[in-house]
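> coordinates for the following, if possible.
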Amino acid sequence: MKVLKFGGTSVANQDNIKKVKQIVVRESGGAKIIVVVSALGGVTDLLLEAANKAANQDENYKEILFSIEQRHINTVKGLIPVTSQSKVLSYVKRELNSLETLLEGAFLIGEITPRLSDKIVSYGELLSSYIISEFFIAEQLDCIYKDTRTLIKTNEHFGKALVDFKITNSNCENYFGTVSYNIVVVPGFVASSHTGNSTTLGRGGSDYTAAIIAGAINAQVLEIWTDVSGMYTANPTLVKQAFAIPKISYEEAMELSHFGAKVLYPPTIQPVLSRQIPIHIKNTFAPDQSGTLIQKSTDAKARPVRGISHIENIALLSLEGSGMVGISGISKRLFEVISLARINVILITQASSEHSICIGITKDQTARAESAINDEFEYEISTGKIEPVIIEENLAIIALVGDNMKSHQGLSGRMFSTLGKNNVNIRAIAQGASERNISAVINSNDVKKALNSLHEEFFEENIKQLNLFVVGVGNVGARFLSQINQQKKYLKEKLKLNVRVVALSNSRKMIFNEGGLNLNKWEEELQKGEEANLQSFFNKVKQLNLRNSIFVDNTANEEVAKTYELYLKNSISIVTCNKIASSSDYDNYLHLKNLSREYNAPFLFETNVGAGLPIIDTLKNLIASGDKINKIQAVLSGSLNFVFNNFNDKNPFDKVVKQAQDEGYTEPDPKIDLSGVDVMRKILILARESGYEIDIDEIENESFLPQESLETKSVEDFYKSLTENKSHFDNLYKEAASNDCRLKYVAQFENGKAKVGLQQIPKDHPFYNLEGKDNIVLFYTDRYTDQPLIIKGAGAGADVTASGIFADIIRIGNF
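Next up is the predicted model:
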């Protein structure tokens, strides 16, 4: 004999009920079937709303009652042939008239008792089960309807009554053992007391009804049919990568259901556990999917963590005070008063110092618990031995669950490390001696990020999702997006990194898509975006609160650089080619570096010097390994190297500069490059990363530009000044050529001092043959004394800069 339970969504309308009939027919296979059904989807909530409005003497309860009536009548008309409708409609209207009388009573007296509430909400299951049984009969199935109030007996703890299993089991054995029909349809959720009053088994009680009957008759299997394909590794509405668990133990299922896995009502397992009756959770709308089988034992080689679950709307209550230390009976008094106030404790933690006890309860019980505890410890509070109870709200409990967790070391460390890396603050921790569950209390706003982070860590084969928020989509930004789009598959397959661009912004528009933007259409989507605003952009990033978030700055904008502090303080990593922040006042530079360490948010700017060349990374490794930088000589401007390599007596200086700008080698304002400011920033960054405290105004700049060029106010005026001073630049070239030298713009740092300027480089110097847009850096260190460590290669251009940004993102992915 099988017991099949169908939830509210499975019987929400006539089309779904027809699917239920097909499943029942398929599952019967000649065996007897007991079908337990919930109220039509949403009806129980409507009944409670109508009851509350009636108790508050709000006549709008009549509108709700009318909608309930129409819902059931329409269902009857959609399922039952016209020739058979009269009997069913008469029954339904008669029951609804009784319901109306109860609601009128609540309206007249202006209140509703728990007993009356149970009577009212029971109509949802009583009506749905009767209609479904009549539909089955009309479809020629061998079916009968049985009211569970005659079978399941309880006490009169209305709202969540306790079952008298001795009488209930006897009733079920006698009835189902003798009934001759192949299909018996019964209402879930409802029962009756020994005195005949209608009672209910708690929200979700239809599962419990099915389990009670299954246990009483020693059923072959209990099938729970719902709208999802089993118990998932995490809530699939919050974790898109979650998947159904094929098999799970009774204990694991109880833990997961207790911690918010709504697919199964927590008490359901107990009645079938002692008889080892398997529970099969299936999807009404995808009946061929395997679902989840709950049974005695699972594979010993299975994952140590079987699922991640959570409970929202939690409050923490803490009782603290020096007067608790060494005093016996404090815990007894606390939990006794909580019990008397009928408050359910979800989590308990106590420090070994005995200075505090912390409990987790649902938010709606907070006021009652606070009052009860403070009253109980009124004397100790008045004498200062114990503080008034401390309450923290807007919390949630997140839990790892698995039978095999006890045989695997380091799971707690992995859990807390993963949460810490994503700036998820843990308020309390609980772990039982069985090691089947590790629970942590966190802020409600962090639930989605925490679930996704932990699911990624324990279930996704170490595939790490990186969420990018990109500002700047010009030459560099566009190339960067193209590279990301091109390499997505490779990154996922080879490096186990799933890189998503969640947001884009230029100076005019910005767009967000939590699921990831389509990088084949980003330009047209950005044009349709909302007005760009740096503060709004940050607010949205913070609101999304995604794991492994990275802010990518592809601009040269000072206002963008000023926002870095906001991101780092929220544990959002930064990757930037914008040199302004790292070359700002030393205190600000140091502040950003400290924030990066404090909030575990990498701040990477490899492309600040040498574009895609590993200059800063190499420098960091030298310092980390104990070496000391004594001297740096470098050609750090790919744009200036390009200019002076192409400038000669046949190619005018202004034309070469324009060519460099057109090919993307210079900043949007080429004066930044030619004035030496860009190179000053770069040598400043290298000096700082070498461990020296230095500011940009301490760097000597030997400018080769005429004063009038330096004083121009626009790019157009700058180019005009270059043309007008042609003879000045021609003389620079001729003088170098006459000395058999080449012009190079050189940066140098030595003895704590830095300078930049145009130099004539002789043939025997390493800089002489530096071609195109290449950069070169010579590091003289304690280890590299006579022969420096040399890094050389392309140091400018959108493609190599974009690849350097890309490399920094991969570094973060591998942290």
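
> drop to CA atoms for contacts and neighbour counts, all remaining ones
OK.

> can you give me the distance of Ala210 to Tyr745?
83 Å (C-alpha to C-alpha, to the nearest Å).

> and if you look at Gly797?
Distance of Gly797 to Tyr745, computed by C-alpha to C-alpha: 18 Å.

> and Ile23, by the same measure?
As judged by C-alpha to C-alpha, Ile23 and Tyr745 stand 80 Å apart.

> if we can go back for a sec, who's more crowded, Gly797 and Tyr745?
Remark: of Gly797 and Tyr745, Tyr745 carries more neighbours, 25 against 21, as counted by other C-alpha atoms under 10 Å.

> here's the other one to compare against:
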Amino acid sequence: MKILKFGGTSVANAINIKLVKNILQKNEGTKIGVVVSALGGITDLLLVTLELASKQNVNYRNSFNEIEERHLSTIKKLFSVTTQSSVLGKVKAELNDLETLLEGSYLIGEATPQLSDKIVSYGEILSSFIISEYLKVEGLDVSLKSGRELIITDEAFGKAAVDFERTNSICENYFNSTVHKITVVPGFVSSSHSGKATTLGRGGSDYSAAILTAAINAETLEIWTDVSGMYTANPKLVKQAKCVSYISYEEAMELSHFGAKVLYPPTIQPVLQKSIPIIIKNTFAPEDEGTKITKNNNDQGKTVRGISHVNNITLLSLEGPGMVGIPGISKRFFETMSLEGISIVMITQASSEHSICVGISDIDAEQAVAAVNKAFTYEITTNKIKKVIIESDLAIIALVGDNMKSHQGLSGKMFSTLGRNNVNIRAIAQGASERNISAVIRKEDVKKSLNTLHETFFEKNIKQLNLFVMGVGNVGAKFLNQIKKQRKYLQEELKLNVRVIGISNSRTMAFNENGISLDDWQNFLADGQKANPNKFIKIVKELNYRNSVFVDNTASDIIASSYSSYLNSSISVVTCNKIACSSEYSNYKELKRLAKQFNAPFLFETNVGAGLPIIDTLKHLIASGDKIKKIQAVLSGSLNFVFNNFDNNTSFHDVVKQAQEEGYTEPDPTIDLSGVDVMRKILILARESGYELEIDAIENDSFLPEESLKTSSNEQFFESLKKYENDFQKLYQNAVQKGSKLKYVAQFEDGKAKVGLQEIPENHDFYNLDGSDNIVLFYTERYANQPMIIKGAGAGADVTASGIFADVIRIGNF
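Below is the predicted model:
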């Protein structure tokens, strides 16, 4: 024989009850007991109705009418007109009795615990009757047995204690003697030795089923609910969560204690003592395997079995010098909490005995503070102990697993994983069994923490990166396309799942918490909200995703000034925008400091050389102990493109215009042609080499006329280029006559930097630099005579996007 228990969602309405019938029909060859909860939501509605009545609020009648309607409409949908009259008559009689009890509470303005037990029992009494009658009509061999006749308790109304000796005897006698294949029993309800109605408290229907299972030594206890078992994490918060096939009683109790709502911890106790398996099954997907809970979890290779959490936690701390070495302080503290009926979820105490910290439910916080402060009034007034300190809006997150005790480093792995994502841990607890590691965190960090830990312990080292992309023009569009093309490779080869959560241009911004489709991101963005950089930051922080990366593809100083806001929230920054790293040295150092402090990479490889590994190579040289002596470089792909294509057959204006149209220059070409862009790049290389340098200390020998430099628009700038065409042709002719080529060169040596147009002779490393290529020569202590040379395409949307992509991958491997 086995016991099947169906929860409130499984019997919430006529459609669901029909699913229950289908499940029972498949068990025809086995004698079964069926424990049912009230129709989904009815128990809460009964409690609300009673509260309204006891406060003499006439609206209790509206709530009662809702209860009545729920049951009557369920009957009408389950039974044909010819079979429903007797069922309706019985249910209406019960509802009349319920209404009388509520009316009595309304008249006297009171609700005793005994009355509450009697009223709240109606949910299971009504549902069990309706279900049993429906099963009979459908041809099943069914009887209805009241839980009040089977389960005997004391008279602790609200959460009665079971008399197991008497209960076991009654249950064993009944189930051994019944001739019916199916016995339907209302869960949650019981009666005292004197016959008064009692209830088994929270989780009472599960508990009823476990009591019956243990009493008759049933083969199994099946708990049918709305999920397909116990998951590695809450599937509503962690989409990658997987159902656990096997789990031990102890692991199940730990997970249930910390919020796995498919099972209530006391449920396990009666069956645990007799080692009877519990199977969690899904009423709405009955073919799913579910979770089997046994003495041994049959999967000894697993360390962490699940990650769970409890919301709405308050930390309550008692501390002070008067606690040290004084016996009885802890006893008084916990005794006070016990007398107030306050359940303690977690305990941690400093080894110095200077403080005790407990986690309790938010709803108990005010009561607990008042009680503890009162209990320690003398110590508080004499300054031996401080008044109770409370922290609210917290949650507890826990790793659970029988085999955790035999694996070193799990705590470190857990805490470092949370730390990398800026999850602040307020308190830690680990049981002596080492089956559970718990941490108190901010409530708003729960989803991020669950996903981060699940990724670390369950997802085969696949790391999810959540990108927020600012700027989706030429470079940004190429970047998104590269992610789209490489997504499969990233997942299979690099174990990276890269999602774009938010995108923005100068006009609109749009977000999708599940990831933006890169097949149609343009239309998605077009339908977005008005762009606002400050609101963009706010949304990124509110989403609070793990492994968040802000990608800046703009040339905006406003966006560059926002990097610190991202970094100090542990959001990594990848940028091709040179403004931040070439701003005041103090700002550059502050961004570097924030990146270290908050464990958020700040990467800007594309600031110099687009996709070329210039900065990365420089970092490796410095990290290995080498020292930069001199840097010579052609760092402007746009200027190199211009002077490689400019000759006496073309106009300087036309070549610059072509460079702009093909994406080699900044949107404002004066930034490139004035030398400012090159100044920024050599400044960044000098700073990355370990030198403190400001941009105004760089010598700039500009070839542009003063009039061109002072233009206020692109139109004016290009007109000025036409005006000075002869000057540009002279520069070209002078270089040709010497057998040289014009290159815009940057140099750093002895702590000083300069940029300017130079005539490069034929035997120089820069002479044959083609197209928009860049070249950098690093002279170091190790590369003193022959420099390290890095050469290649240094401009263009594709290579810049690939450099940004490479930085994102670096973060993925961080």
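
> tell me the first helix or strand C-terminal of the biggest helix by length in the second structure.
Determined from DSSP state H, the single longest helix within the second structure is helix 85-108. Where DSSP states H and E defines the elements, the next helix or strand beyond helix 85-108 of the second structure is helix 113-120.

> can you pull up the most central residue in the first structure?
Geometric centre of the first structure, nearest residue: Lys449, 2.3 Å, by C-alpha atoms, centre = their mean.

> alignment lookup: that residue to the second structure.
Residue pairing (TM-score structural alignment): Lys449 of the first structure is matched to Lys448 of the second structure.

> name the helices or strands packed onto the helix or strand hosting its match?
Using DSSP H and E, Lys448 of the second structure falls within helix 446-458. Packed against helix 446-458 of the second structure by the contact rule (3 or more C-alpha pairs under 8 Å, 6 or more residues apart in numbering; DSSP states H and E) you find strand 306-319, strand 389-400, helix 410-420, strand 463-470.

> after superposition, how close is the shortest one to the first structure?
This points to strand 463-470 of the second structure. By mean C-alpha distance after the TM-score superposition for the first structure, the fitted strand 463-470 of the second structure averages 0.3 Å away from its aligned residues in the first structure.

> only the buried residues of the next helix or strand after that strand, if you could.
Toward the C-terminus, strand 463-470 of the second structure is succeeded by helix 474-493 as the next helix or strand (DSSP H and E). Judged by neighbour count using 16 or more other C-alpha atoms under 10 Å, the buried positions of helix 474-493 of the second structure are 474-484, 490.

> same check on stretch 228-235 of the second structure?
For stretch 228-235 of the second structure, burial by neighbour count (16+ other C-alpha under 10 Å) applies to 228-234.

> figure out how far stretch 730-748 of the first structure is from the centre of its chain.
Distance of stretch 730-748 of the first structure from its chain centroid, counting by C-alpha atoms, centre = their mean, to the nearest Å, is 57 Å.

> could I get the contacting residues of the residue nearest to Glu219 of the second structure when sequence neighbours are not counted?
In space, and not counting its chain neighbours, Glu219 of the second structure is closest to Lys2: 5.2 Å by C-alpha to C-alpha, 6 or more residues apart in numbering. Residues counted as contacts of Lys2 of the second structure (C-alpha atoms under 8 Å, 6 or more residues apart in numbering) are 30-33, 213, 218-222.

> mean deviation of the helix or strand containing Asn173 of the second structure from the first structure?
Per DSSP H and E: Asn173 of the second structure is located in helix 164-177. Superposed on the first structure, helix 164-177 of the second structure shows a mean distance of 1.1 Å to its aligned residues (mean C-alpha distance after the TM-score superposition for the first structure).

> so what does whichever helix or strand comes after that helix touch, helix or strand wise?
Next helix or strand after helix 164-177 of the second structure toward the C-terminus (DSSP H and E): strand 182-186. Counting contacts by 3+ C-alpha pairs under 8 Å, 6+ apart, strand 182-186 of the second structure is packed against strand 32-36, helix 122-137, strand 142-144.

> now with 10 Å?
Here strand 182-186 of the second structure is seen to pack against strand 2-6, strand 32-36, helix 122-137, strand 142-144, helix 147-150, helix 204-215 when contacts are counted using 3 or more C-alpha pairs under 10 Å, 6 or more residues apart in numbering; DSSP states H and E.

> next, format the ones you listed as JSON lines and append distance to Gly409 of the second structure.
What follows is these, written out as JSON lines (distance: least, C-alpha to C-alpha, whole Å):
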{"stretch": "strand 2-6", "distance to Gly409 of the second structure": "40"}
{"stretch": "strand 32-36", "distance to Gly409 of the second structure": "44"}
{"stretch": "helix 122-137", "distance to Gly409 of the second structure": "48"}
{"stretch": "strand 142-144", "distance to Gly409 of the second structure": "54"}
{"stretch": "helix 147-150", "distance to Gly409 of the second structure": "49"}
{"stretch": "helix 204-215", "distance to Gly409 of the second structure": "36"}
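
> was I right to think His620 of the second structure contacts Asp626?
Yes: if you go by C-alpha atoms under 10 Å, His620 of the second structure and Asp626 touch, sitting 8.8 Å apart.

> neighbour count for those two, which is higher?
Shown here are His620 of the second structure and Asp626; by other C-alpha under 10 Å, Asp626 has more neighbours (16 against 11).

> tell me the SS of the more buried one?
Classification of Asp626 of the second structure by DSSP: H, G, I helix; E, B strand; the rest coil places it in coil.

> what sits closest to it if chain neighbours are left out?
Distance criterion C-alpha to C-alpha, 6+ apart; nearest residue to Asp626 of the second structure, sequence neighbours excluded, is Glu781 at 6.2 Å.

> measure stretch 667-676 of the second structure end to end?
14 Å.

> and for stretch 701-721 of the first structure?
This stretch, stretch 701-721 of the first structure, spans 20 Å end to end (C-alpha to C-alpha).

> and stretch 301-312 of the first structure, which residues are buried?
Here stretch 301-312 of the first structure shows 304-312 as buried, counting by 16+ other C-alpha under 10 Å.

> quick one: end-to-end distance for that stretch.
Criterion C-alpha to C-alpha; first-to-last residue distance in stretch 301-312 of the first structure is 32 Å.
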